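Asker: Predicted model and sequence follow; I will ask about them next.
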Amino acid sequence: MRILVIGRGGREHAIIWALKKSARVAKVYCAPGNAGIAQLAECVPIKESEFDKIAQYALDYAIDLVVVGPEDPLADGIVDYLEERNIPVFGPRKSAAIIEGSKVFTKQLLKKYGIPTATYESFDDYEAALAYVRKQGAPIVIKADGLAAGKGVVVAQTIGEAERALEDIMVKHVFGEGSSVVVEEFLQGQEMSILSFVDGSVVRPMLPSQDHKQIFDDDKGPNTGGMGTYCPLPHIPQSVIDEAIETIIRPTAEAMVKEGRPFRGVLFAGLMITESGPKTIEFNARFGDPETQVVLSLLETDLIDIFLATINGRLQDMDIRWSGDSAVCVVLASGGYPGSYPKGVPISGLDEVQQSVVFHAGTAEKDGGIVTDGGRVLGVTAKGANIEEARAKAYADVERIRFDGAQYRKDIALKALR
C-alpha cells in the first residue's frame, strides 16, 4: 500500500514510524513533513491547507490511503473534500471535527447528554464575560472557542490573569479572529488522556496516558502544546479508567451519532480525575501530540489494519493488542517557547542517542544538518519494563542532544513514581 500522511509534527512522525512497521505498507509520503520524517518517508512540498494539491497528488501517485494528522485541515473539511473525489481517507468529516473546532459546541453537547464536565458559561460579549469572571472568582479557566494549537486555554490563578486572558482572546484576538470564550470552573485532580479509535458508536480505547501541559517543572508557567507524556498510568486504578470510558467517551461517540455527526477516526478525550469521578476537559478530533508518541510505541497490532477497519466499518471486529511495557516521552523545546523563539538553531547529538526513538516535531534540514524549526523541537521517547526504566532511558538520551536555548522539563512521569 501507498500511504500519504498529512502534517509536519511529532505526531505525524510517530504515525509514520508505526505505519512503516507494517509489511502491507510499501511506501509512505508526507505533506509537508520535517527533517526527521524525511528519514522514513518521501516528503512532499504541499501545505496541509492545500486540499486541491493533496487530492491531485493522491490521484497522480495512486495513494491507497490518506491519513490526516493535524486539527486545522480536519476542521476545514479535508476529509469531505477527499471523499468527494473517491480518495480513501482516515479522519473525521467536518461535521464531526467540530468537537475540537468549537469548545462552545462541545460544552453544549456534553450538557445536553449529561456527560460529566466542568460547569461553564460561554460568551461572545467581552463585558459580560468580564462581569461573570469577577463574580465567580479565581482560580478559573478561560478557553478560546476555536483552534489554538493547544495554547488557547488559560488556567487563571488570579482575577487579574483571567481579565488579561479575556482581553487577549476577545479584544486582541491573539488566537485568531473569533472572540467567543468558554469560562469554566477550575477542576482539581490528576489529568488523563484517552485516545480511542472510533467508528460511529464503536469505540476502541487505546492505553491511557498523561500529558504535562505547563512549560516548567511542577506544572508551573503557561500552557504549551505538551512538554512530555508517559503511558500507561500505573497509579490510576483500572476502575477509574473504565469509568471514564463508560461515562464519557462512549456516550460522547453515541451523542455525535444522535446529532447526525457520526465520528470516524481518533477521538482524543482530555480528562480530569476529580474527587467526584472523571470529568471532561476537552475533546480533540485526532491523535494527540505528544500522547501519540508513547501510545503508538506500545501498539502491537498493525496500525494500517486498524485504520482500514475504521473506515470500512469493521472496527468492532478488530483485536487490538498492546505491549505490557511502559513508554515515556520528553519534549525538547526552543528557548522562549511558548512565547516567541528563534528558528534555524543547529542541533547536535542526534546520532549519539542510544535507547530512544527521537520523534521530530519542529525541525528542518539546512546545509546538510538538522536545525530547529518550531517551538517544540523533538520528542525523545523510550520504552522500558516499567515507567522508571523508560524514564531513565529517555532522560539519558535527552542529555545527549544539544542546541542553544534548549529547554525541557525534568519531572516527566514523576507522578507515576510518587
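Answerer: Looks like it arrived, so ask away.
Asker: Please count neighbours and contacts with C-alpha atoms only from this point.
Answerer: OK.
Asker: can you pull the contacts of the residue nearest the centre of the chain?
Answerer: For the chain, the residue nearest the mean C-alpha position is residue 288 (1.8 Å; Cα atoms, centre = their mean). Taking Cα atoms under 8 Å, 6 or more residues apart in numbering, we find residue 288 in contact with 11, 195, 268.
Asker: out of those, who's nearest residue 186?
Answerer: Lowest distance from residue 186 to the contacts of residue 288 (Cα to Cα) belongs to residue 268, with 20.5 Å.
Asker: Residue 367: neighbouring residues, count only.
Answerer: 6 (other Cα atoms under 10 Å).
Asker: And the residue lying closest to residue 213 once chain neighbours are set aside, how far from residue 354?
Answerer: Spatial nearest neighbour of residue 213, chain neighbours left out: residue 226 (4.5 Å); criterion: Cα to Cα, 6 or more residues apart in numbering. Distance of residue 226 to residue 354, given as Cα to Cα, to the nearest Å: 24 Å.
Asker: So these two - more neighbours on which side?
Answerer: A count of neighbours by other Cα under 10 Å puts residue 226 above the other of residue 226 and residue 354, at 22 against 13.
Asker: Would you check the distance separating the host helix or strand of residue 268 from the middle of the chain?
Answerer: Assigned by DSSP states H and E, residue 268 falls within strand 264-274. Chain-centre distance of strand 264-274: 10 Å, with Cα atoms, centre = their mean, to the nearest Å.
Asker: Pasting the second one now:
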Amino acid sequence: MKILVVGSGAREHTICWKLKQSRKVSKLYCAPGNAGIGQIAEIVHIKADNLVEITEFSAENKIDLVVVGPEGPLVGGLVDMLKEKGIRAFGPVKKGARLEGSKSYSKDFMQKYNIPTARYEVFTDSAKALESLKDFEVPVVVKADGLAAGKGVLICETKEDAKEAIKSIIDQKQFGEAGDTVVIEEFLDGTETSLLCFVDGKSIVPMESARDYKKAYDGDMGLNTGGMGNFSPNPIYTQKLNAYIEENIIARTLNGFKEEGIDFCGVLFIGLMIKGDQAKVLEYNTRFGDPETESVLPRLESDLVDIMEKCIDGNLSSDDLKWKEEKSVTVIIASGGYPEEYKKGFEITGLDQVDEDIVVFHGGTTLKDGKVVTDGGRVLAVSALGNTLEEARERVYKNIPKIHFSNMQYRTDIAKL
C-alpha cells in the first residue's frame, strides 16, 4: 500500500513510525513532514492546509490511504474532497470535524444528548459576555470558539482576568476569526484524563487511557499549551469509572452521531475531567491528540494499518486492539518562551546519543544545511516504555540532558504521581 500522512508534528511522526511497522506499507509519504519524519518517509512539500494540492497529489500518485493528522484540514473538509475522488481516507468528514472546529457546536451537542459537561454560555458580543460573568464563580473558563492551536482555552482565576480574556478574544482578535464567538464555562475541579477512541461509523472503541499536562511549567503553572507531556495508562481510569464513561459518554455520543447523521470515521479524542467515579467532558477533538499519540501508539501491538482500514470499512471491534502491558511516558522539549514568543533556527545536537530504548519524535524541526534545527514551539517529544511509570519516566529524564539546543525548556514533573 502507498500511504500519505498529512501533517508535520510529533503526532504525525509517531503515526508514520507506527505505520512503517506494518508489512502492508510499500511506500510512505508525508506532507509536509519534518526533519525526523524525513528519515522514515518521503517528504512531500505541500502544506497541510493546501487541501487542493494534497488531493491532487493523492490522485496522481494513486495513494491507497490518506491519514490526516491535524485538525485544520479535517475541519476544512479534506476528507470530503478525497472521498469525492474515490481516495480512502482516515479521518472524519467536515460534518464530524465540526465537533472540534466549533466549541459552541460541541457544547450544544453534549447538552442535546445529555452528555455530562460543564455549564456554559455562548456569546458573540463582548458586552453581553462581560455581563454574564456575574453568573459564574471563579475560576472561570473562557474559550475561543474556533481552532486556536491548543491555546484558545483560558482559565481565569479572577473576574478581572476573565474580563481581559473576553476583550482580548472578541475585541482584540487574539485568535483571529476563531474568537468571533466565545464560550464561557464553569471551571471543573478534578483530575484531567485523555481518552482516544477509534470510530468506524457504527461503534466507538476506546484506546488505552492517557494523561496530558497542558500548563507550560512545573506544578501546572503558566499558560496553557498544546501539551507539555503525557503518560499512559492513567491509573485513575478504574473499571467503575470505565463503566460510567461507556454508559454516559461513549454510548450517548454514538447516539448523537446517529441522530445527527454524522458518519464519523477516524479518531475521537475525549478530554475528560474526573472526580470520584464520574466524569465530565471537557472537549472533543476529532483526531489523534498531541502528545497523547506519542505515549499511546508505542503501547499498541496491533497493526495500525489494519485498524484504520477496518474503521473505514465499518467493521472494527475491540478485539482488534492489542496493547502492551508496559507503561509509557512522553516529555516535550520546547523552545524557550513557548507558548508565547520564541526564536527558531537553533541547531539540535545529541539526538544520536540517546539510549536505544528511547524514541524521539520530532515536532517543530526542519533541515538546514544538513543539520536538524528548531522550527516550532514544541520541538521534540521524548518517549520511553517501562514496566512501571516510574521506570519509563526515569528513562526519559535520564536521556533528555543528552539533547541540546539553545533556550530549550521542558517540565521536570511529567508522570510524577
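Answerer: Yep, that arrived. Computed from a prediction, not measured in an experiment: that's the story for all the values here.
Asker: what's the counterpart of the residue nearest to residue 213 of the first structure in the second structure?
Answerer: Residue pairing (TM-score structural alignment): residue 226 of the first structure is matched to residue 227 of the second structure.
Asker: give the contact list for its match.
Answerer: 212-216, 290-291, 332.
Asker: and with 7 Å instead?
Answerer: 212-214, 290-291 (Cα atoms under 7 Å, 6 or more residues apart in numbering).
Asker: neighbour-wise, which of the residues you listed leads?
Answerer: Busiest of the contacts of residue 227 of the second structure [other Cα under 10 Å] is residue 291, holding 30 neighbours.
Asker: Give me the distance between that one and residue 228 of the second structure.
Answerer: Distance from residue 291 of the second structure to residue 228 of the second structure, by Cα to Cα: 7 Å.
Asker: and if you look at residue 73 of the second structure?
Answerer: 23 Å.
Asker: Comparing those two, which residue is more hemmed in?
Answerer: residue 228 (26 against 21).
Asker: So the nearest residue to the more buried one once chain neighbours are set aside: helix, strand or coil?
Answerer: Closest residue to residue 228 of the second structure apart from its sequence neighbours, by Cα to Cα, 6+ apart: residue 332 at 5.0 Å. Assigned by DSSP: H, G, I helix; E, B strand; the rest coil, the conformation of residue 332 of the second structure is strand.
Asker: isn't residue 332 of the second structure right up against residue 383?
Answerer: No - using Cα atoms under 7 Å as the test, residue 332 of the second structure is too far from residue 383 to be in contact (8.9 Å).
Asker: if I look at the aligned partner of residue 368 of the first structure in the second structure, how far off is residue 192 of the second structure?
Answerer: Residue 368 of the first structure maps onto residue 370 in the second structure when the alignment is built from TM-score structural alignment. Noted for residue 370 of the second structure: a distance of 41 Å to residue 192 of the second structure, by Cα to Cα.
Asker: Please identify which of the two sits among more neighbours.
Answerer: residue 192 (22 against 8).
Asker: Give the full set of residues in contact with residue 344 of the first structure.
Answerer: Taking Cα under 7 Å, 6+ apart, one finds 371-373 in contact with residue 344 of the first structure.
Asker: Please point out which of those the second structure shares.
Answerer: Retained contacts for the contacts of residue 344 of the first structure in the second structure, judged by both residues aligned by TM-score structural alignment, their matches' Cα atoms under 7 Å, are 371-373.
Asker: Which of the residues you listed sits closest to residue 280 of the first structure?
Answerer: residue 373 (32.8 Å).
Asker: just the strands in the stretch 251-400 of the first structure please.
Answerer: Here the stretch 251-400 of the first structure has its strands, by DSSP state E, counting those that start in this stretch, at 264-274, 277-284, 326-333, 357-360, 363-366, 369-372, 376-384.
Asker: Equivalent analysis for the stretch 51-200 of the first structure, please.
Answerer: 65-68, 89-90, 120-123, 140-144, 153-156, 181-185, 190-199.
Asker: and the gap between whatever residue of the second structure lines up with residue 400 of the first structure and residue 350 of the second structure?
Answerer: Applying TM-score structural alignment, one finds that residue 400 of the first structure aligns to residue 402 in the second structure. For residue 402 of the second structure, the distance to residue 350 of the second structure (Cα to Cα) stands at 5 Å.
Asker: Pull out the buried residues from stretch 329-349 of the second structure.
Answerer: 329-336, 338-339, 344-348 (16 or more other Cα atoms under 10 Å).
Asker: Stretch 289-303 of the second structure now?
Answerer: 289-300, 302-303.
Asker: residues in the first structure aligned with it?
Answerer: The aligned range for stretch 289-303 of the second structure is 288-302, by TM-score structural alignment.
Asker: Span of that stretch from start to end?
Answerer: Start-to-end, stretch 288-302 of the first structure (Cα to Cα) is 19 Å.
Asker: now do stretch 245-264 of the first structure
Answerer: End to end - Cα to Cα - stretch 245-264 of the first structure spans 17 Å.
Asker: Next: stretch 78-96 of the second structure.
Answerer: Stretch 78-96 of the second structure end-to-end distance (Cα to Cα) = 12 Å.
Asker: Show residues contacting that stretch.
Answerer: Residues contacting stretch 78-96 of the second structure (Cα under 7 Å, 6+ apart): 51, 55, 64-68, 74-77, 262, 264-267, 287, 308, 312.
Asker: Please repeat the previous calculation with a cut-off of 8 Å.
Answerer: In contact with stretch 78-96 of the second structure (Cα under 8 Å, 6+ apart) are residues 51, 55, 58-59, 63-68, 74-77, 262-267, 286-287, 308-309, 311-312.
Asker: now stretch 193-210 of the first structure
Answerer: Taking Cα under 8 Å, 6+ apart as the rule, stretch 193-210 of the first structure contacts 191-192, 211, 229-233, 241, 245, 249-250, 253-254, 256-257, 262-271, 287-288, 291, 294-295, 310-311, 313, 315-316, 322.
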